[in-house]
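**Student:** structure here, sequence nowhere to be found:
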């Protein structure tokens, strides 16, 4: 017991002392605009991968550190660069795979940022910048935890470790499944930690035990062969915007709940969560009502949602008295745990075709699917993670659902069915991932690093067969 306490105390000290350098390295990564979306320069993503690989090499812990790509299935195109590192387990110890991603979301309207998105800025106990939370902080939490292990235990610890730092998660992980298949032997592990989720709040850690699935697609609505004068034909001829507005409105009922037959809900209890908290965390102003029915968290965790995330139509600047012949919209739907994404998509497409007004012609394209995820919480790794989170944060962790999706987890389950998957993260509800003024709560980051370092130390004392 004394030696265990001594090791854990050393891990605590090493994790705390390593935070300044970890934040400095995080700041350097944030400065790289590694946006993997089509239409953006790919050079920063390559530069980001090289910077991450160098940080991994500098730990001195890995036998191999490489930047690799995989071919996107069905194309001749390669995916974005990922960092893959391996360290073999010894003396019967388990192997842990640590995942995060180094690509980031586009910044959107820069005028909405209080400081430049790619200039890391400290303000009120938070580090601001695109990727400061999602998910370059996940990468640095992994690296900082490994540094602490090396300093506290020595570089000859026996735990096996693999790192997979992806470069295209925000852009849909299009080569992810192929990457897993190509590198299955290097990535195979007893435990997989996916550091791409969040916590209950800035003080309370969480394990994510359910994620909604998703389907995303583009729908074109066409009603005319060509544009026509709205004064000459308006009132008799349906333009595409009228048809689109009427059609989209059928997706929700008067409460804003999804009204698509065939979409299912999950029946599961949710913890207390007030409307006041929702308003604070989501930026919902007084006077604007929440939507849906049931407990607030059941609406976010256990029920489907449908969002129109993009539209191609005449801009306000270019508006004229014209009947528009066609409109395209991007529809993003979140799927309740338990329903396959393709089944849900089929229900949505059937609904839209059935409700198309005025005989409007509908075309569907650019489909994307990701299945939901439910964690088996009975495994030993879950117990070890809860214990480490409690020790690292000084607060008992909670199990949470997340309304968002991490579709590639289904690929991990398929490729490594025997692995225990732990979904964690460094974000708190005010991180504003994907939004202007994304930020990382520094105290949460410190606690996350310590918790992961303690988890690594626990696994280093465990036999793989236990």
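**Tutor:** Received the coordinates, thanks. Bear in mind that the values here come from a model prediction, so they are computed numbers and not experimental data.
**Student:** could you use CA atoms for every contact and neighbour count after this?
**Tutor:** Will do.
**Student:** endpoints of stretch 185-192, how far apart?
**Tutor:** 14 Å (Cα to Cα, to the nearest Å).
**Student:** and the contacts of it?
**Tutor:** 86, 94-99, 162-164, 180, 381, 416, 418-422, 464 (Cα atoms under 8 Å, 6 or more residues apart in numbering).
**Student:** of those residues, which belong to strands?
**Tutor:** 86, 95, 96, 97, 98, 99, 162, 163, 164, 420, 421, 422 (DSSP state E).
**Student:** got another, please set it beside the one above:
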């Protein structure tokens, strides 16, 4: 058997409907980690579905309990020869809320439904579909190689990613030896576009910043007190404007990252951010001046206002609000001095006349990425090019956030992410879906990558 045979097997696995039948079964587990009664479904997804699937491929598995009592973890280990390279991959079996009743045509989020090129269902894109693609591709390569992979493989599947992966770092630290590998290769998040295969090397971090203004209890009549009482909503609006202007440009240097390196600029020069017709179109004249859209999204920091409240918007009273609240989020890249951000925001607001604004940090996650000079980057890019005939987009990091730092820093591994979704997939919303052409191509891509990893192992042996 050859590389082409393995890829053909992967494509036929999709065309025959077998892959979608597997995915439909996995979507059927209501693994909503944000719901307090989801524990049984989270556990069943690992024990009833994934453990037997790994066993069929010759993996030994163990269930790891969460140190804090949250959803469990599954470790799967396939050892062929100590002299061969070892790959560690990752996925998460939990999903966000199903949002029944909000999907188009009243679709059931707990079944896969095909409409045209779309396959709807909760978890199809995030992340059951993606780790299922990788597991199926492994199976196709093993079959093409007569029951061998040509490398050692390890998986860790968590069930708490949608609640911030609260125990993932500790679990990985406790099982460092079992997770030792040469490469981390996994799939989550979207491609640059549906048409272009993508590699990203890490992720941006995130920090939520709460701004609270409480001037007095209750509201006071705007006719009797207007002009002599400070308005908490007005104060808060201007405080936010002192941090970010009307074009989305940050006004505080401490919120910005270091200068974009020439290496990152060179890689992103080949990256075009071009939304499809049914995706939001880019806002003109928005964001940091002098940067391309790709640089703003993948190599820069952004400060976004996520939510604001003051008074009752549904039934406003003729009263001056005494308090106002906002939640902002800083998305940041590697190199940002994130530990200084909250104090810097507080000092900046005080200096601009807003000492009454309380600044509190919450829900932070780290930025991380693999260096561009890692030989694994070119290896993965060349493998994808051979399979698809397309040069993949190489991004320094995903625009969103993933627990990449657990693997890149905690375990010290080069991290390569090959996403199988696309920006318009509606993850975390009603109508989550994957695209059939992208899914078939993704199965081929992963079969090619796993085959090539076996070739690397043959040369090492």
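**Tutor:** Now that the structure is in, tell me what you want to look at. Remember, it's a predicted structure, so these values are computed and weren't measured experimentally.
**Student:** quick one on the thing from earlier: ok, of the ones in strands among the contacts of stretch 185-192 of the first structure, which one's closest to residue 372 of the first structure?
**Tutor:** Residue 372 of the first structure lies nearest to residue 421 out of these, by Cα to Cα, at 13.8 Å.
**Student:** excluding sequence neighbours, find me the nearest residue to residue 410 of the first structure.
**Tutor:** residue 371 (6.4 Å; Cα to Cα, 6 or more residues apart in numbering).
**Student:** quick one: what's aligned to the one you found in the second structure?
**Tutor:** By TM-score structural alignment, residue 371 of the first structure lines up with residue 366 in the second structure.
**Student:** contact partners for that match?
**Tutor:** Contacts of residue 366 of the second structure by Cα under 8 Å, 6+ apart are 204, 205, 206, 403, 405.
**Student:** shared with the first structure, which of these?
**Tutor:** Retained in the first structure (both residues aligned by TM-score structural alignment, their matches' Cα atoms under 8 Å) from the contacts of residue 366 of the second structure: 204, 205, 206, 405.
**Student:** so what's the residue count around the alignment partner in the second structure of residue 26 of the first structure?
**Tutor:** The equivalent of residue 26 of the first structure in the second structure is residue 23 (alignment by TM-score structural alignment). By other Cα atoms under 10 Å, 21 other residues sit near residue 23 of the second structure.
**Student:** right, and the helix or strand after the helix or strand harbouring residue 23 of the second structure?
**Tutor:** Using DSSP states H and E, residue 23 of the second structure falls within helix 18-27. For helix 18-27 of the second structure, the following helix or strand on the C-terminal side (DSSP H and E) is helix 39-44.
**Student:** what packs against that following helix?
**Tutor:** For helix 39-44 of the second structure, there is no helix or strand it packs on, judged by 3 or more Cα pairs under 8 Å, 6 or more residues apart in numbering; DSSP states H and E.
**Student:** where along the stretch 51-200 of the second structure do the helices fall?
**Tutor:** 51-56, 128-144, 168-174 (DSSP state H, counting those that start in this stretch).
**Student:** circling back to that earlier point, buried subset of the contacts of stretch 185-192 of the first structure, written for PyMOL?
**Tutor:** A single PyMOL command selects the buried members of the contacts of stretch 185-192 of the first structure (16 or more other Cα atoms under 10 Å):
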select buried, resi 86+94+95+96+97+98+99+162+163+164+180+381+416+419+420+421+422
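**Student:** for residue 402 of the first structure, give me its contacts.
**Tutor:** Residue 402 of the first structure makes contact with 208, 210, 211, 212, 300, 301, according to Cα under 8 Å, 6+ apart.
**Student:** ok, which pair from the residues you listed is furthest apart?
**Tutor:** 208 and 300 (13.4 Å).
**Student:** neighbour count: those two, which is higher?
**Tutor:** Between residue 208 of the first structure and residue 300, residue 208 has the larger neighbour count (other Cα under 10 Å), namely 24 against 19.
**Student:** that older thread, closest one of the contacts of residue 366 of the second structure to residue 359 of the second structure?
**Tutor:** residue 206 (16.1 Å).
**Student:** now do the SS call for the alignment partner in the first structure of the closest one.
**Tutor:** For residue 206 of the second structure, the aligned position in the first structure is residue 214, judged by TM-score structural alignment. Secondary structure, DSSP: H, G, I helix; E, B strand; the rest coil: residue 214 of the first structure is strand.
**Student:** isn't residue 214 of the first structure right up against residue 348?
**Tutor:** No: look at residue 214 of the first structure against residue 348 with Cα atoms under 8 Å: they stay out of range, at 11.9 Å.
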